[in-house]
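Enquirer: my questions concern the predicted model and sequence given below.
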Amino acid sequence: MSMMFVNDSRGDGDAELVWDKYFEYDNKKYSTNDFIENANKNFSPQYEGQKANYGVDKITNQFDDVDFQKAGIFSSDDESQPYVTRSNWQETYGKRIRLTANNAFKKAQENPSVETDDIEYPKYDQLGFYEGVLDFDEIKLIYLSGKDFNDPLWDTLLDRMTWEETCYLLQVALRHTRGVSSIEAPSSSQQNGALAPIHQRTYSELPSQSGFRGFAELLDPDNVNQPPPVFVCNGIVAATYNTELIERLGYNGIYGLGVNIHRGAYCGRTFEYYSEDGFLTGVAAGYEAVGLHKLGVFVLMKHAILNDQETHRAGLNVWANEQSIREIYLRAIQIAIEIDQEYTPNPVLGVMTGMNRAGAKWIGGQGFINTVLRAEYGMTSFAVSDFNSSRPYMSPIQGVLNGNDLPDGNPAGNRSGYDYDGNDIRFTSYAEGYGELAWHMRAAVKNVLYTVVNSNTMNGIAGDTKFITITPAWEIAVPIITRVSMTLFIWCASGFGLYFVYGLVKDIVLTRKGRKEKTN
């Protein structure tokens, strides 16, 4: 039988060489980051009252209005219902939360009107110049290629645009960004689909020269009716756990990648999204975006945020607390942006927002795009809405005020220019007395142009390239003919109506006259 003896005497080791897991609590570390500090330190206001870094000087709650317990619009009984918690699985897991709609909830869903102000508008239609090593020329978008997002030359470029061009760029963006003649900015085409272009044909409501054309119609018209090729579904992509392979997956831009979270196996978009884990989703999306950017493709991750079901998704009120939003649903976007910033010289990773509401507000008008994605994460690309040609609660005006730069559609054109609450959603209507909105419009234009100029949209474009917008005669004639036809129709209808009333009155008079004569 063998025996083992243990010497319990102490050795002569150096305790200072042992790693100490105890640290002094540093509150600052958890309330800010380098981007926030630099943004506030280097801030120079463009107009009176402008807040530094969208009013964000530390990391704090930005989603209290999305938390039904803190939104302040429900009864105390409704607010007392608990979220799922590890401390009480038995009574919270799987429990249905019921909220009672009331007048406060109804009011909270309304789009506010834009308040007038005395803020001076930005400059428009100002001639500016670019001076390089070999070039001295009028300012054009191509000269901003590779420039830092905060380069002062951007102001020279934006000053060159007219008010009308600003409105034109921001009002309609169905699968494309519009060109701007004054700065020789081309239009760009984006294909919709996290795995592949899902539309082969041009949308019937847009002329073919609008900037968006169906992918097959544009590149392979002989096979326009064939199903498009697609990448493998993103769940399989994430399951490789291979960042190098994911980066090799590789349009001007793409409405993807899908970064929502798998909440259930039967979600209508599960095939577009990577996983149920925010970290894995962010890593996969980040490296795939890096690979796409190497080919000059800008990426708009979707659908930011809390868009995790297809059924009744248009206008759906989604409630969640700050912790779950940041740890699960925003985490994927944060990680993807950080990876892209590390490996891409001029990051052009943006987002597409959803049709859903975050709490009571449409997600594109909630504010997180500015206060979190831009102010905390440093996102420099643009945000586009989900498809919006018939959903007036998705106001493009509120979108621009809160960081959602473009509508994927033409909401103003399809609703006679107004949202559900009677607010004008045509940018051209705000030419005077709305200075703060005008500066937000300028910022939105910059986000779009920064993305376009750092993409393959600019391939083959030089300083002497000219873009000329050609409007066919039929496109000019159609609205004129439509108006004339409607006018004639109204006149004819009015004439017929008057004739009908005249005949009716005449019949009544003759009938009464006949009865009177018969009586006599």
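Expert: Arrived safely, thanks for sending.
Enquirer: only C-alpha atoms from now on, for both contacts and neighbour counts.
Expert: Fine.
Enquirer: now do the top helix by length along the chain: distance to the chain's middle.
Expert: Under DSSP state H, the helix in the chain containing the largest number of residues is helix 473-519. Between the centre of helix 473-519 and the centre of its chain there are 48 Å (Cα atoms, centre = their mean, to the nearest Å).
Enquirer: check the gap between the nearest residue to residue 462 once chain neighbours are set aside and residue 181 for me.
Expert: Closest residue in space to residue 462, ignoring its immediate chain neighbours: residue 142 at 6.7 Å, by Cα to Cα, 6 or more residues apart in numbering. With distances taken as Cα to Cα, to the nearest Å, residue 142 is found 13 Å from residue 181.
Enquirer: looking at these two, which one has more neighbours?
Expert: For residue 142 versus residue 181, the count of surrounding residues by other Cα atoms under 10 Å is larger for residue 142: 21 against 17.
Enquirer: assess the claim that that one and residue 460 are in contact.
Expert: No. With contact taken as Cα atoms under 8 Å, residue 142 and residue 460 are classed as non-touching, separated by 10.4 Å.
Enquirer: contacts for the longest strand along the chain next, please.
Expert: Ranked by residue count, the top strand of the chain under DSSP state E comes out as strand 298-304. With contacts defined as Cα atoms under 8 Å, 6 or more residues apart in numbering, strand 298-304 is touched by 252-260, 289, 292-293, 333, 348-354, 363, 382-384, 386, 451-452, 455.
Enquirer: redo that, cut-off 7 Å
Expert: Outside strand 298-304, the residues within contact range by Cα atoms under 7 Å, 6 or more residues apart in numbering are 252-260, 289, 348-354, 451, 455.
Enquirer: tell me the helix or strand right after it.
Expert: In the C-terminal direction, the helix or strand that comes right after strand 298-304 (DSSP states H and E) is strand 317-318.
Enquirer: chain center to that following strand: distance?
Expert: Average the C-alpha atoms of strand 317-318, do the same for its chain, and the two points are 17 Å apart (Cα atoms, centre = their mean).
Enquirer: put this beside the first:
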Amino acid sequence: AIVNIARSSGEGADLTTSSLYTGGLDGSYLSLSQEEFDTLEALTEMKKVGTINKIIVILNSSATIQLDFLDNDSIDVDSCLWVGNVGKSGIFAVAKALTGKIVPSGKLSDTYLKNNFSSPAMMQQSYNNYKKFMSAYENAGSLTDDSQKYYGVYSEGIYVGYRYYETRYTDYVNGVENTGEYNYSEDVAYPFGYGLSYADFSYSDFSVQESEDGKSFNVSVTVKNNSATYDGKEAVCIYLQKPYTDYDKTNGVEKAAVELAGYSKTGVIAHGGQETVTINVKKEQFKSYDANGAKTYIVDAGQYYLTVANGAHEAANNILALQGKTVENTQNRMDKNGNALLAKMVWNNPTLDTETYSVSSHTGNAIVNRLDFADLNKYEGSNTQVTYVSRGNWVGTLPKEKIIISLTERMISDLQSKKAIPESVGASMPSYGRNNGLTLASLRGKAYDHPDWEKLLDQMTFEEQSYLLTNGMYSTVVVESVAKPNTKEFDGPTGVVGSKGNLSMPSEGIWASSYNNDLIKRVGEMLAEDARALGYSGLYANAINIHRMPFGGRSHEYFSEDPYLSAIAGVNEVRGIQSKGVIANVKHLAFNDQEDHRAGGSVWLNEQEAREIILLPFEYELSSAEGMGNAHAVMTAMNRIGTDWIGANENVLINIMRGEWGFDGYCITDMAASDTAYIMNYQDGISRGTDLFLGNGSNKALAEFQNNASYCQRMREASHRILYAICNFSAAMNGIYIDTEVSSTSWWWQTAIICVDSILIVLTIGATAMYVLSETAERFRRKENV
């Protein structure tokens, strides 16, 4: 019997954590309903008497379904296959995998749990009665707009997903004080990075060599297929352990027991055959962010370990084994003996290093604290202290109560929109409407700071800039003065609706679970080819927010709970997309890991989690440095970081994204509609780093700023960024030559449709008004007749 357990999710709302199934198990959407549980019990009885031979469960969900039922004595499942959302044709591959015609080779991109409420992030939500991650400020009634009233606190720090489970397990095995009693098997069903195959793979000859330049390690392992029948591929994953030192404990620097540091995919290994895989792990991945002491990236003194493993839990056990731990000598705290031959201590750093990674490897600019304002323990307007989870004291720091924030006068002031426009020292009014004889095509290939760009920008009128920056609804508009053509963008990370066959890809977590960079690049290429076929030269893709909690509404759009896997998968998709002349608009920058109250909800967190977990995938995809994604556009989120809308925060959009990462593209908002008008406004956005609004603006939309030199200079710079990206990287420029003239025209039928639509709207409003008036008159007549 094959039992398909399906769950769906979508934009605008997170998955419910309570009261979905009356009479169900724990009531959450991601656990079994009573009906599903009863079905599996009934099938188990049929299996006992020989009516059926096997029970196969398919998990047809991008969100992680709770798997506690697999341990229930009354249910006997033979195999469980996660397929995510299968897209248009993925179900055929599922059938082939079930029948053995293809050999599965994926590994989990998330941790599968027996208790979806067991992570620190979900513990915090539990004190919110499991209803929403966001809470209303205690005295939110004093605020005027809904986008000001809600907040969420990331008190878990870096301990997202497996980083919590494997680290607490490791400390428990090692008998670390204040770890508390911990039973890993009660929380985790299948660890991150774990996977099975019809083939039977084993690892041997594990070796690590430092590179000649001393900047990385080359990790090699031989993969053998011991199967007598099946050929197959294997995803090979390398995990890193950093030392957790007294310096860290003093300065609040947290370290996971293991974290993914590299991976590769073998070719098809014939049964009985083998292949040696070499994976490069950069030393830069050994760094950690120290927000309290050095206030930059550090590399701790101590021993660093690498291991190859089938999943994060096996990785933890392999390193524990190398350190001398066994099930026996830990009094059964260790649940399985690891393989010490598959782990190595690769570097013993003699001293704390606070210098090497204190400057950006992308730009050479200094890296310093930029996000103190988002940490309630450092924000000057806070009267609330947050206890962040620390492995230095698990028992004392895991969430025990709801974090209640009462608004201060400073907070209320900072939550207001339309803040004072930052003044640029010495700013003068730009030139407009010059006749310099340049076209956008004439600047193709010229550096961003080439003097001709200034001459080109001088040709634009204020009205053209206003229209360009405010009218970015799935397009960028024609700019006649510089012969910029119209571009069309499509919103869809997993498919371009309207393409031949209406192609729809599986959910992104499935892509990530392939651990196959070449395959993900080909997915990007295919998406871009579909886009080009329909006349699009940009995609609002990919989406790289983190699976911070199981109940996130848009988990189908995001890759993983792990930032490194998200980063590398995303880089390869972006490369595929942009190789076809389609600009990737990477989204949603940043801290948009939940849907409820996303429009203006404040996220409070510490800078280590911000940089190491949430922002890392964006750094990889947006950086223009060699080996990175170099995406040429980014879409900001609707939420706040601290009290600031993310699209109006210079620390993120200017100092980090451009100053540290070297981002060379333009920054577009998410949907700028009526329900987000208060927070996502032109004054704050364009003056603080946003370049383009996903809305329907006009050539007069920015007229109120026409005499503000600082604001006009920001408009000019935003126009520059958009023009530069489209000129050099967009297929919309194909066929546009130096002497091509571009104009904005409408066909007669477009005008006719607009006129008909307008007439219908007027008639509808009129008819509605007449109906309301007639109903009101009738009520008065009825009252008079009583």
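Expert: Structure's in. What do you need? As the structure is a computational prediction, the values presented were derived from the model and not from experiment.
Enquirer: on that earlier part again, what range does the longest strand of structure 1 cover in structure 2?
Expert: Strand 298-304 of structure 1 corresponds to residues 583-589 in structure 2, going by TM-score structural alignment.
Enquirer: repeat for stretch 174-183 of structure 1
Expert: Following TM-score structural alignment, the aligned partner range for stretch 174-183 of structure 1 in structure 2 is 473-482.
Enquirer: correct me if wrong: residue 373 of structure 2 contacts residue 379.
Expert: Yes. Applying Cα atoms under 7 Å, one finds residue 373 of structure 2 in contact with residue 379, separated by 4.5 Å.
Enquirer: who's more crowded, these two?
Expert: Counting neighbours by other Cα under 10 Å for residue 373 of structure 2 and for residue 379 shows that residue 373 has the greater number, 22 against 17.
Enquirer: quick one, what contacts the residue positioned nearest the centre of structure 2?
Expert: For structure 2, the residue lying nearest the average C-alpha position, counting by Cα atoms, centre = their mean, turns out to be residue 545 (1.3 Å). Residue 545 of structure 2 makes contact with 558, 588, 592, 593, according to Cα under 7 Å, 6+ apart.
Enquirer: please pull up the equivalent of it in structure 1.
Expert: When structure 1 is aligned by TM-score structural alignment, residue 545 of structure 2 is paired with residue 260.
Enquirer: just confirm that match is within a strand.
Expert: No. When classified by DSSP: H, G, I helix; E, B strand; the rest coil, residue 260 of structure 1 is found to be coil rather than part of a strand.
Enquirer: check which helix or strand covers the corresponding residue of structure 2 for residue 287 of structure 1.
Expert: Under the alignment (TM-score structural alignment), residue 287 of structure 1 pairs with residue 572 in structure 2. Using DSSP H and E, residue 572 of structure 2 sits within helix 563-578.
Enquirer: average offset of that helix relative to structure 1?
Expert: Aligned to structure 1 and superposed, helix 563-578 of structure 2 gives a mean residue distance of 0.7 Å (mean Cα distance after the TM-score superposition for structure 1).
Enquirer: tell me where the stretch 151-300 of structure 1 has helices.
Expert: Under the criterion DSSP state H, counting those that start in this stretch, the stretch 151-300 of structure 1 contains helices at 153-160, 163-171, 215-219, 234-239, 243-247, 278-294.
Enquirer: pick the most deeply packed of these.
Expert: Comparing the helices of the stretch 151-300 of structure 1 on average neighbours per residue, with mean count of other Cα atoms under 10 Å, the densest one is helix 278-294 at a mean of 26.
Enquirer: let me know the angle separating it from strand 298-304.
Expert: The directions of helix 278-294 of structure 1 and strand 298-304 differ by 150 degrees, with axes from the mean of the first three to the mean of the last three Cα atoms, to 10 degrees as the criterion.
Enquirer: what is helix 278-294 of structure 1 packed up against?
Expert: Helices and strands touching helix 278-294 of structure 1, by 3 or more Cα pairs under 7 Å, 6 or more residues apart in numbering; DSSP states H and E, are helix 243-247, helix 331-343.
Enquirer: residues touching residue 59 of structure 1, list them.
Expert: Residues in contact with residue 59 of structure 1, defined by Cα under 7 Å, 6+ apart, are 31, 32.
Enquirer: what about the counterpart of it in structure 2, distance to residue 247 of structure 2?
Expert: In structure 2, the residue paired with residue 59 of structure 1 is residue 367, using TM-score structural alignment. In this structure, residue 367 of structure 2 lies at 20 Å from residue 247 of structure 2, with Cα to Cα as the measure.
Enquirer: likewise for residue 277 of structure 2?
Expert: Applying Cα to Cα, the value for residue 277 of structure 2 to residue 247 of structure 2 is 36 Å.
Enquirer: again, but for residue 648 of structure 2
Expert: The value you get for residue 648 of structure 2 to residue 247 of structure 2, if Cα to Cα is used, is 35 Å.
Enquirer: what's the answer for residue 505 of structure 2, then?
Expert: Noted for residue 505 of structure 2: a distance of 46 Å to residue 247 of structure 2, by Cα to Cα.
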